[in-house]
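Enquirer: What shape does this take:
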Amino acid sequence: MTSVRGMVAPLGVRDFRRYYLGHTASAFGDTLTPLAVAFAVLHLTGSPADLAVVLLGGRLPVIVLTLVGGALGDRFSRRGVMLVADMIRFLAHGVTALLLLTGVAQLWMLVVLQLVAGMGSALFNPAAVGLVLSLAGKERLQEANSLLAISRSTTSILALAVAGALVATVGPGWAVLIDAGTFLVSAAFLQRLPHTPLGLNAERSAQPPDANPGPNAGPPSRTADGNPERGADPPDGDPGRSVGLSGRAGGGKREGRAGLPASIGAGVAAVGSRSWLWVWIVHVSLTNMIVVSPFLVLGPYVADQHLGGAPAWSAIGIGYAVGGLAGGVVSARWRPRRPMVAALLVFLLMAPLPALLAVPAATWLLVIAAAGAGLQLVVYNVAQTTAVQRDVPEELVARVSSVVMLGALVAAPLGMALAGPAAAAYGAGPVLASSAALTVLFTLATLLVPSVWRVTGGTSPDRGGDVSPEQGEGLSPGRDEGPSPRPGRQPVP
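Expert: As a prediction, the model looks like this:
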């Protein structure tokens, strides 16, 4: 068990703390918009199929451009890529809010703006995974990821209450407008991060891309003013300073003149060499398609038709967020010997929510079920994110994360596209009940895969031995997150 002091240790690093504050503001806004847009569409057309189209608009760019975002996050300043992404999303959500507030919004406009916002997410998410590694260091990754998950869950509790109240009283446009403003807050904190981030991994200095010093290498070279050159060890008495790989804000090693396709290919190859990661991707992909996507489409519809609308859906979301908060605390303090097995067993807590929504059960029962689903989300995602950050060389983290995100999300649009027609043909209840049953089936089937059981807290199943962090490989899971929406992450309701 990690102590409370150890759990909050990453917040002692100034630059991680700045990122954490910006992330918290953005997470508040991220929770406002999905609920607001969902009920804006339902009030506009009343069709769950139309809601699915709008949701797809936000997901498709993430699927198409995530690999590009990962490559850019490893080739250029991660901070810079994330700043551009925040500006894109600020504009998209700002225009959406104005259309809703003025009453001129049409379905096609919302779809187009969701496409633009999705482009920003595709750039932001892979770079964020790499930036957290640069700021927190490998020794405190699980604590850092858990703190970010706790932040998301805590802000979601307040944001969902605010969103439900705004939608029910003054309309969804105000909720989306607040979200747009949070992207500016996030960008302001990102702007304050140095090009050479500080991190807990101060002891780990970066070498120039082509350097390979032998055991008899001399002291680090210095510039005329006595400061170490980029790639040299930090001077004594300068605690916490990490020069980073290539001297860019959280960026990875430069790969010479390798083009974008070759850069993406390196990320795909890194994933292909890790069988446990492929198993994880398949599990998330199938459950996102057949379990989570129908829930995201049909959940607001059932709440609108049978539970009283936005306030009930907001209450369910708050329950989910409270469970996520508990999951963040659990993830920060609990280090299971077989983290992948533990995460999959906890994932079974997702099943009661769609099962009860299929009835539909009373709102208070759905809130309790949502808390269990929220807890599993965070435990599952912290394990996956931490595994990637520990097991993958730092210069490949954004690309590998983008492959994981792509694999997790690629089947989700199909689930969203089929949920509406399936509900029209068979009813929302049978579709949601089937989702609950498949949650259990897919998870138990994944637990039968041997590599799942070979993943331990300090050993890679694909290498069979302990490998030091300096080698950049061989360490395995702990997870959330991701930045939310977020690697291999299940979407949040």
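
Enquirer: alpha carbons only for contacts and neighbour counts from here, please
Expert: OK.

Enquirer: Now do the helices in the stretch 351-493 of the chain.
Expert: Listed in chain order, the helices of the stretch 351-493 of the chain (DSSP state H, counting those that start in this stretch) span 352-357, 363-391, 397-409, 412-426, 428-446, 450-454.

Enquirer: Show me what the fifth one is packed against.
Expert: Using 3 or more C-alpha pairs under 8 Å, 6 or more residues apart in numbering; DSSP states H and E as the contact definition, the elements that helix 428-446 packs against are helix 275-287, helix 293-302, helix 339-347, helix 352-357, helix 412-426.

Enquirer: Once you drop chain neighbours, what's closest to A433?
Expert: Among residues not flanking A433 along the chain, A355 sits closest, at 4.9 Å (C-alpha to C-alpha, 6 or more residues apart in numbering).

Enquirer: burial count for the one you found?
Expert: Counted with other C-alpha atoms under 10 Å, residues neighbouring A355 total 22.

Enquirer: Would you do the same for the sequence below? I want to compare the two.
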Amino acid sequence: MESSASLWKNTSFLKLWLAQMTANIGDQCYSFALLWYLLQATKSGTALSLLAIPEMVAGLLFYLIGGVLADRYSPRLLMVGADLARILVVITVGIMALFGIEQFSFFLIAQFFLGLFSSLFQPARTVALKAIVPLEHLGRANAILDTTFRTVRILAPMTIGLFASSVPLSTLFFVNAASYLLSVFFLYAIRGSLHSRTDTSASKMTPRQYMQDITVGIGELKRNHMLLLILLFSNLGFVVWVVCYNVGFPFLAERLDQGNGSTLAILMGFYGIGNLLGSLYMSRAYYTRHLFVILIGWGFQAGGFLLLTLGSTHHWIAFFAAAIAGVGGPVIGIPTVTAIQLKAADENTGKVYAINMLMFTFFGMLSSSLGAIWLGVLPVAYLFLISGLFLTGICTIGFWLERRSHTEKHQSHSA
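Expert: Coordinates of the predicted model:
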């Protein structure tokens, strides 16, 4: 409890937490409004499924640039700049909705720019957290931010739905802009702890310098074998996770007896409850073997997916299995970010985090492609069975490698 109290007394962390909480609430408003507006405009589920692609492409193009900038310049100013840019984007989308503009390509462009500025924001936030929180509190700090995000994601849609019924839908986009403005206020108020990593008075970086910095970040992973394993095994499971969540869950809900939209909402709700329980546990857990914990998280996912193979005939099994799988999300994500902050050198933290996000985006896009191939070819139970077995195989190999690495490290210390 002492660490908890000292963390909340850290005014810089408190401001960062407030900034993220307000932005998270606004993001939920934006997501709800965008999906509902485009559904009414296009009447196409295919169109809605395309919305994630521009953000992924932006991530592939700009995450490494964001990582380099986060390591070289003030993460506070980078976060402020990214939020100010996102304000302009969401206001533009709100104006389009206000005037009834329905050209789908405009919204895809907006999603690309939001992905671009998120690619600059997230590495800066990771570096900032490492600068303002003592190393021994990083795991708990990451867990608090994660718990806040998941709590907002569960509770906000109900409130937003009631609010949206009494105001024009475009209002929600402007609410998101206001939330980013509040985030800017809190982030800019963080002073003293965050400063430029290098001399920003120097001339602008050249493409050659960017490539040199990226090479340095890759070199960090070549030297740090355990960190490389953490990044690999924390992301490899997303080859099947994305298709299970985005395709498997809707198909399973459709096949449940008397399944409908509410069944899918409940299924995802139970997954969200599992997320929150996992995040709450991680906020109080103490661990040093990050890869071991990550593999336990994938074990929860594997168990949940295998149990979902029985869920097409029994609602309660499907809901319980979704909750079990949901527990694994934070148990994977929180140790991954914490390990990057602890194990990467200060001058490479942003770049290593960016490489992690590139791996996540790559495997996520691969999973989406597999979903397009699988769609309708096999029963949904086979999808969860194959995915569960795949994750079980990952865990088996990962535990063997982690144990061997831990034993070698222990023997070298003993010698």
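
Enquirer: Could I get the contacting residues of the residue nearest to A433 of structure 1?
Expert: Contacts here follow C-alpha atoms under 8 Å, 6 or more residues apart in numbering; on that basis A355 of structure 1 touches L432, A433, S435, A436.

Enquirer: can we see that at 7 Å?
Expert: When the contact criterion is C-alpha atoms under 7 Å, 6 or more residues apart in numbering, the partners of A355 of structure 1 are L432, A433, A436.

Enquirer: From L375 of structure 1, how far out is the second one?
Expert: The reference is to A433 of structure 1. Taking C-alpha to C-alpha, to the nearest Å as the measure, A433 of structure 1 falls 21 Å from L375 of structure 1.

Enquirer: hang on, isn't A423 of structure 1 packed against A433?
Expert: No - between A423 of structure 1 and A433 there is no contact under C-alpha atoms under 7 Å: 11.4 Å.

Enquirer: ok so, going back, nearest to G319 of structure 1, out of the helices and strands packed on helix 428-446 of structure 1?
Expert: In terms of C-alpha to C-alpha, the element of these nearest to G319 of structure 1 is helix 352-357, at 11.0 Å.

Enquirer: Give the equivalent position in structure 2 for G372 of structure 1.
Expert: Alignment note (TM-score structural alignment): G372 of structure 1 maps to I324 of structure 2.

Enquirer: what's the neighbour count on that match?
Expert: Close neighbours of I324 of structure 2, defined as other C-alpha under 10 Å, add up to 27.

Enquirer: who's in contact with the closest residue to it other than its chain neighbours?
Expert: Ranked by C-alpha to C-alpha, 6+ apart and with sequence neighbours excluded, the top spatial neighbour of I324 of structure 2 is G304, at 5.1 Å. Residues counted as contacts of G304 of structure 2 (C-alpha under 7 Å, 6+ apart) are A321, A322, I324, A325.

Enquirer: Just tell me what G115 of structure 2 corresponds to in structure 1.
Expert: Matched to structure 1 by TM-score structural alignment, G115 of structure 2 sits across from G118.

Enquirer: just checking, that match touches V62?
Expert: Yes - using C-alpha under 7 Å, G118 of structure 1 is in contact with V62, at 5.5 Å.

Enquirer: And what about Y286 of structure 2, helix, strand or coil?
Expert: Three-state call for Y286 of structure 2 (DSSP: H, G, I helix; E, B strand; the rest coil): coil.

Enquirer: what's the counterpart of it in structure 1?
Expert: When structure 1 is aligned by TM-score structural alignment, Y286 of structure 2 is paired with R335.

Enquirer: count of neighbours near its match?
Expert: 18.

Enquirer: Distance check, it against V329 of structure 1.
Expert: In this view, R335 of structure 1 and V329 of structure 1 are 12 Å apart by C-alpha to C-alpha.

Enquirer: again with R140 of structure 1
Expert: Per C-alpha to C-alpha, R140 of structure 1 is found 15 Å from V329 of structure 1.

Enquirer: same check, this time on T33 of structure 1
Expert: 26 Å.

Enquirer: Which of these two has more residues huddled nearby?
Expert: A direct count of neighbours by other C-alpha under 10 Å for T33 of structure 1 and V329 places T33 higher, at 26 against 20.

Enquirer: pretty sure the more buried one contacts A175?
Expert: Yes - the pair T33 of structure 1 / A175 is scored as a contact, 6.4 Å apart, by C-alpha under 7 Å.

Enquirer: P360 of structure 1: how many residues sit nearby?
Expert: 18.

Enquirer: ugh, wrong one, I meant G259 of structure 2
Expert: Look at G259 of structure 2: counted by other C-alpha under 10 Å, it has 16 neighbours.

Enquirer: for A258 of structure 1, same thing?
Expert: By other C-alpha under 10 Å, 9 other residues sit near A258 of structure 1.

Enquirer: Now do the same for it: helix, strand or coil?
Expert: coil.

Enquirer: What separation do you get for it and G265 of structure 1?
Expert: As for A258 of structure 1, its distance to G265 of structure 1 is 11 Å (criterion: C-alpha to C-alpha).

Enquirer: do D391 of structure 1 as well
Expert: Counting by C-alpha to C-alpha, the gap from D391 of structure 1 to G265 of structure 1 is 18 Å.

Enquirer: Look at these two and report which has more neighbours.
Expert: D391 (23 against 17).

Enquirer: who touches the residue mapped onto S401 of structure 1 from structure 2 in this structure?
Expert: Applying TM-score structural alignment, one finds that S401 of structure 1 aligns to Y353 in structure 2. By C-alpha under 7 Å, 6+ apart, Y353 of structure 2 lies in contact with G67, P123, I340.
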